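Trainee: Prediction below, plus the sequence it came from.
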Amino acid sequence: MLSHTHPSAPRFKFLSWIFLLYFFSPRLLVRHHGGSLSRTLLTGKEGEKTTAVEIHRHWTRHSYPRSDCSRGSRWLHLVKQEEEVLGKHVSYGRRLQERSEIAPILLWHIIYPDGSLLPNCGNSLENVIRDIQLLSQLTKRLRLYGADCNQTALVLEAIKRTNVDMEVFLGNYVLPDDITAYERQRDVIKDAIQTYGTDHIAGITVGNEFMLNYLTKNQVKDPDSAVADEGAPILIANIKDTRDMLATMSLPKNIPVGNSDAGSYFNKQVLGAIDYGMANVHAWFANTTAEGASDWVLKFFDSTNVQPASQLPNHPKMYIAETGWPTKSSDAGNANNGGSDASITSLQTFLDTFICTANARGVPYFYFECFDEKWKDLKYGGVEGWWGLFDADRTLKDIKIPNCGAL
């Protein structure tokens, strides 16, 4: 389950991939209409919304004369046209960047695409290319939770074909009672590295909320308890195995190996075995107000994750793995967390108070998330499917992204 778990509220996650939002600052994306440039994506005029479809439609019309994409149509069947477009070394993402009127931004964004969960899978290169083209205007960094359903190869292939400037934290979703899950994903990660090289690989994250799930199953909350110290070696063995795999590949650069977990569920043994840690820190599940959420997130992360990690000999770099605010709930009972509503207004408040503050302090964070996810709403209800900056159809919600300046 993809949950947005307050550290004291255990929940489960499945495989998926996310874009890490590091710095927010505006970037102008425009649509040509009547001979004039109009409509922004991120800092647009009040009342206007721009969809990824409109952006894609505009740039494919004006950048690729041979495209048959007509006004009012949906996404081009880009994969079918790759011989005509991408095959000629035309970079969709680069063209967007070159024609933008504002300097590039550095965003680390989050997305959980449909079709990346076993056993059904169902994602496609076309869909991944579509999102990479859009998100390349917002981020240079992407993170995957797992490697099933061909996630790793699809993302790296999409980056290759679009030629965007992006790096990826690959992921291996480890299950406490199924070593084959780790081994299966390890092998496809190795194949992907051999196929695509290391230029676009920023790290490999082994395990996501492993300790949270392990302790929840055993009805324990203390990540450094005796029970936790029994589970930690399972994860550490996989981390070591990943390091050993990389060592045998004679790669041109060192690839860091890390782990992700709920903010208050990091085990010291695990922290001592990794290069980086990624902590989920959600103010919504701490029952804070939207106005107080930013302060809570930053204080919790520093005291619970950054400071303990800094005292270890290996000094693992810590990231906020998930933070954000939902915009609605599918049922009235979950529409308020006891402090504020799940709403567009509350999301805007969180963006206004968190983004520039975190950027100014140099706090690396995964913004949760890019798009709403219908499958999560259908499966879990409540606020689970409604954390996106964009609707599921890739329409920006009625929000304005704070302008913190391009970095």
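Mentor: Okay, I see it.
Trainee: For the rest of this, base every contact and every neighbour count on C-alpha atoms.
Mentor: Fine.
Trainee: those strands in the stretch 301-407 of the chain, which residues are they?
Mentor: For the stretch 301-407 of the chain, the strands defined by DSSP state E, counting those that start in this stretch cover 317-323, 365-367.
Trainee: Next, format those as a markdown table and append distance to residue 143 and mean neighbour count.
Mentor: Below are the strands of the stretch 301-407 of the chain laid out as a markdown table (distance: least, Cα to Cα, whole Å; neighbours: other Cα atoms under 10 Å):
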| stretch | distance to residue 143 | mean neighbour count |
| --- | --- | --- |
| strand 317-323 | 10 | 25 |
| strand 365-367 | 9 | 28 |
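Trainee: Would you convert the ones you listed into a markdown table that also reports distance to residue 199?
Mentor: Rendered in a markdown table, the data for the strands of the stretch 301-407 of the chain read as follows (distance: least, Cα to Cα, whole Å):
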| stretch | distance to residue 199 |
| --- | --- |
| strand 317-323 | 21 |
| strand 365-367 | 21 |
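Trainee: Out of those strands, which is closest to residue 108?
Mentor: Proximity to residue 108 (Cα to Cα) singles out strand 365-367 among the strands of the stretch 301-407 of the chain, at 6.0 Å.
Trainee: and the closest one, what other elements does it pack with?
Mentor: Helices and strands touching strand 365-367, by 3 or more Cα pairs under 8 Å, 6 or more residues apart in numbering; DSSP states H and E, are strand 317-323.
Trainee: redo that, cut-off 10 Å
Mentor: When contacts are defined as 3 or more Cα pairs under 10 Å, 6 or more residues apart in numbering; DSSP states H and E, strand 365-367 packs onto strand 17-19, strand 141-144, strand 276-280, strand 317-323, helix 344-361.
Trainee: quick one, which of those is nearest to residue 397?
Mentor: From the helices and strands packed on strand 365-367, taking Cα to Cα, the stretch that ends up closest is helix 344-361, at 7.7 Å.
Trainee: alright, now check it against this:
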Amino acid sequence: MNNDDLHRVFPGIDYTPLNAQYPDCINTKPSQNNVTRDVAVLSQLTKEIRLYGTDCNQTEMVLHAIDRLELTDVKVWLGVWLGPNDTTNDRQLHQMYSLLDDHGADPFAGVIIGNEVLFREDLTSTELAEVLADVKSNLTERDLDLPLATSDLGDNWTQQLASEVDIVMANIHPFFAGVTADEAAAWTWNFWTTKDVVLTEGTNKKNYISEVGWPSAGGKSCGSASSCTEGSVAGIDEMNTFMEHWVCQSLTNGTAYFWFEAFDEPWKIQFNEDGKEWEDKWGLMDVNRNLKDGVKIPDCDGRTA
């Protein structure tokens, strides 16, 4: 709980507990001890923890950890995973309502329904809008004053989708644009403000970057180009460079974002491709909560998010 290398400079952190994928968790359950240790580390980085789903008791374990660690200022963004399977979607939503009925609104900062469902084409924009409207109605019926959001790629947001949520949450990864680490912070800001923030002009809606980060190893991304000379190089030095240009400046201008992510997710190795082995390497730390060798989290002269 007192790691001098960790600084609470991130407005939010994206987090998925180890072994929290259904149905794998039926046989290999996530550990409360592991989640509590994770949350102890996360609390030194941020006051807001974003979850992606409700399966495998992950939300309950995070809330229990926050309670046992007496982290009175840490909030959870309640995540609901949506996909092409109605049974999965209904299960996730039912679990969300049970959590809200049991705990009320107080432990939560908001509700995020779905992540990149439009990008994956799991649901149409109309189908997603119907789910969002239904959730909004249920929150109102329960007298729960929680902001409603969905997150998708910055390119997938439209004026219509923005009208159906309280917060526009865009996943924006400069690494996949093929820009260098030196250019990444400026590119991210320009993309976000011109593609997504403009959708809420003249309204009281908020804007968050729901994912932004840099992989520590795994190859080079050229974005949409088939080849490139420089590109986005996955590495510790490049991760540090992006943080140096992004983190403290974001504190200064009040940018709301979730850093992706605190810990590596080894289960994602299945999505790696030859020469693109970065899917499981986005963490500031490894899966055992060890800060990766050479990673330097900015201290922003003692300022905190």
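Mentor: Looks like it arrived, so ask away. Note that this is a predicted model, so its numbers are computed, not measured.
Trainee: Could you get me the TM-score between them?
Mentor: Aligned and superposed, the two chains score 0.87 in TM-score terms (TM-score structural alignment, normalised by the length of the second structure); 288 aligned residues with a Cα RMSD of 2.1 Å.
Trainee: hang on, the earlier thing: could the helices and strands packed on strand 365-367 of the first structure be laid out in TSV, adding distance to residue 134 of the first structure?
Mentor: Compiled in TSV, these are given as follows (distance: least, Cα to Cα, whole Å):
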stretch	distance to residue 134 of the first structure
strand 17-19	12
strand 141-144	13
strand 276-280	25
strand 317-323	21
helix 344-361	20
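Trainee: What count of nearby residues applies to the equivalent of residue 135 of the first structure over in the second structure?
Mentor: Under the alignment (TM-score structural alignment), residue 135 of the first structure pairs with residue 42 of the second structure. For residue 42 of the second structure, the neighbour count with other Cα atoms under 10 Å is 26.
Trainee: And residue 251 of the first structure, by the same measure?
Mentor: Around residue 251 of the first structure there are 13 residues (other Cα under 10 Å).
Trainee: Check residue 304 of the first structure too.
Mentor: 16.
Trainee: where's the aligned residue in the first structure for residue 250 of the second structure relative to residue 298 of the first structure, distance?
Mentor: Alignment note (TM-score structural alignment): residue 250 of the second structure maps to residue 358 of the first structure. Distance, residue 358 of the first structure to residue 298 of the first structure, by Cα to Cα, to the nearest Å: 8 Å.
Trainee: and if you look at residue 243 of the first structure?
Mentor: Residue 243 of the first structure sits 31 Å away from residue 298 of the first structure, going by Cα to Cα.
Trainee: Residue 306 of the first structure too?
Mentor: According to Cα to Cα, residue 306 of the first structure and residue 298 of the first structure sit 10 Å apart.
Trainee: Return every residue with contacts to both of these two.
Mentor: residue 320 (Cα atoms under 10 Å, 6 or more residues apart in numbering).
Trainee: In the first structure, mark out all the helices, start to finish.
Mentor: Here the first structure has its helices, by DSSP state H, at 52-63, 92-99, 125-135, 151-162, 179-196, 210-217, 226-247, 268-271, 290-301, 307-310, 344-361, 374-380.
Trainee: In TSV: the ones you listed, plus distance to residue 262 of the first structure.
Mentor: Converted to TSV, those look like this (distance: least, Cα to Cα, whole Å):
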stretch	distance to residue 262 of the first structure
helix 52-63	32
helix 92-99	33
helix 125-135	26
helix 151-162	23
helix 179-196	20
helix 210-217	6
helix 226-247	14
helix 268-271	13
helix 290-301	11
helix 307-310	15
helix 344-361	19
helix 374-380	19
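Trainee: Nearest approach to residue 258 of the first structure belongs to which of the ones you listed?
Mentor: Of those, nearest to residue 258 of the first structure by Cα to Cα is helix 226-247, at 7.7 Å.
Trainee: list the helices and strands that closest one packs on?
Mentor: strand 167-172, helix 179-196, strand 201-208, helix 210-217, strand 257-262, helix 268-271.
Trainee: Which part of the second structure matches the last one?
Mentor: Using TM-score structural alignment, helix 268-271 of the first structure corresponds to residues 159-162 of the second structure.
Trainee: That stretch: average distance to aligned residues in the first structure?
Mentor: Superposing on the first structure and averaging over aligned pairs (mean Cα distance after the TM-score superposition for the first structure), stretch 159-162 of the second structure comes out at 1.8 Å.
Trainee: can you pull the buried residues of that stretch?
Mentor: The neighbour-count check on stretch 159-162 of the second structure (16 or more other Cα atoms under 10 Å) flags 161-162 as buried.
Trainee: chain center to it, what's the gap?
Mentor: 21 Å (Cα atoms, centre = their mean, to the nearest Å).
Trainee: Can you list the neighbours in contact with it?
Mentor: Stretch 159-162 of the second structure has contacts (Cα under 10 Å, 6+ apart) with 125-126, 128-129, 132, 149-150, 168-169, 196-200, 205-207.
Trainee: which among the residues you listed end up buried?
Mentor: Buried, going by 16+ other Cα under 10 Å: 125, 128-129, 132, 149-150, 168-169, 196-197, 199-200, 205-207, out of these.
Trainee: thought residue 145 of the second structure was touching residue 138?
Mentor: No - between residue 145 of the second structure and residue 138 there is no contact under Cα atoms under 10 Å: 11.0 Å.
Trainee: re the thing from before, state the distance from the match of residue 250 of the second structure to residue 55 of the first structure.
Mentor: Distance from residue 358 of the first structure to residue 55 of the first structure, by Cα to Cα: 29 Å.
Trainee: same thing with residue 209 of the first structure?
Mentor: 36 Å.
Trainee: Kindly report the same for residue 397 of the first structure.
Mentor: 15 Å.
Trainee: for the aligned partner of residue 375 of the first structure in the second structure, what are its contacts?
Mentor: Alignment note: residue 375 of the first structure maps to residue 267 in the second structure; criterion TM-score structural alignment. The contact partners of residue 267 of the second structure, by Cα under 10 Å, 6+ apart, come to 18-19, 21, 279-280.
Trainee: and those, which are buried?
Mentor: For the contacts of residue 267 of the second structure, buried by 16+ other Cα under 10 Å: 18-19, 21, 279-280.
Trainee: Of these, which is the nearest to residue 287 of the second structure?
Mentor: When those are compared for distance to residue 287 of the second structure (Cα to Cα), residue 18 wins out at 8.0 Å.
Trainee: now the residue mapped onto the closest one from the first structure, nearest residue through space, not along the chain?
Mentor: Under the alignment (TM-score structural alignment), residue 18 of the second structure pairs with residue 114 in the first structure. Among residues not flanking residue 114 of the first structure along the chain, residue 123 sits closest, at 6.3 Å (Cα to Cα, 6 or more residues apart in numbering).
Trainee: Help me confirm that the one you found comes into contact with residue 116.
Mentor: Yes - counting by Cα under 10 Å, residue 123 of the first structure touches residue 116, with 6.1 Å between them.
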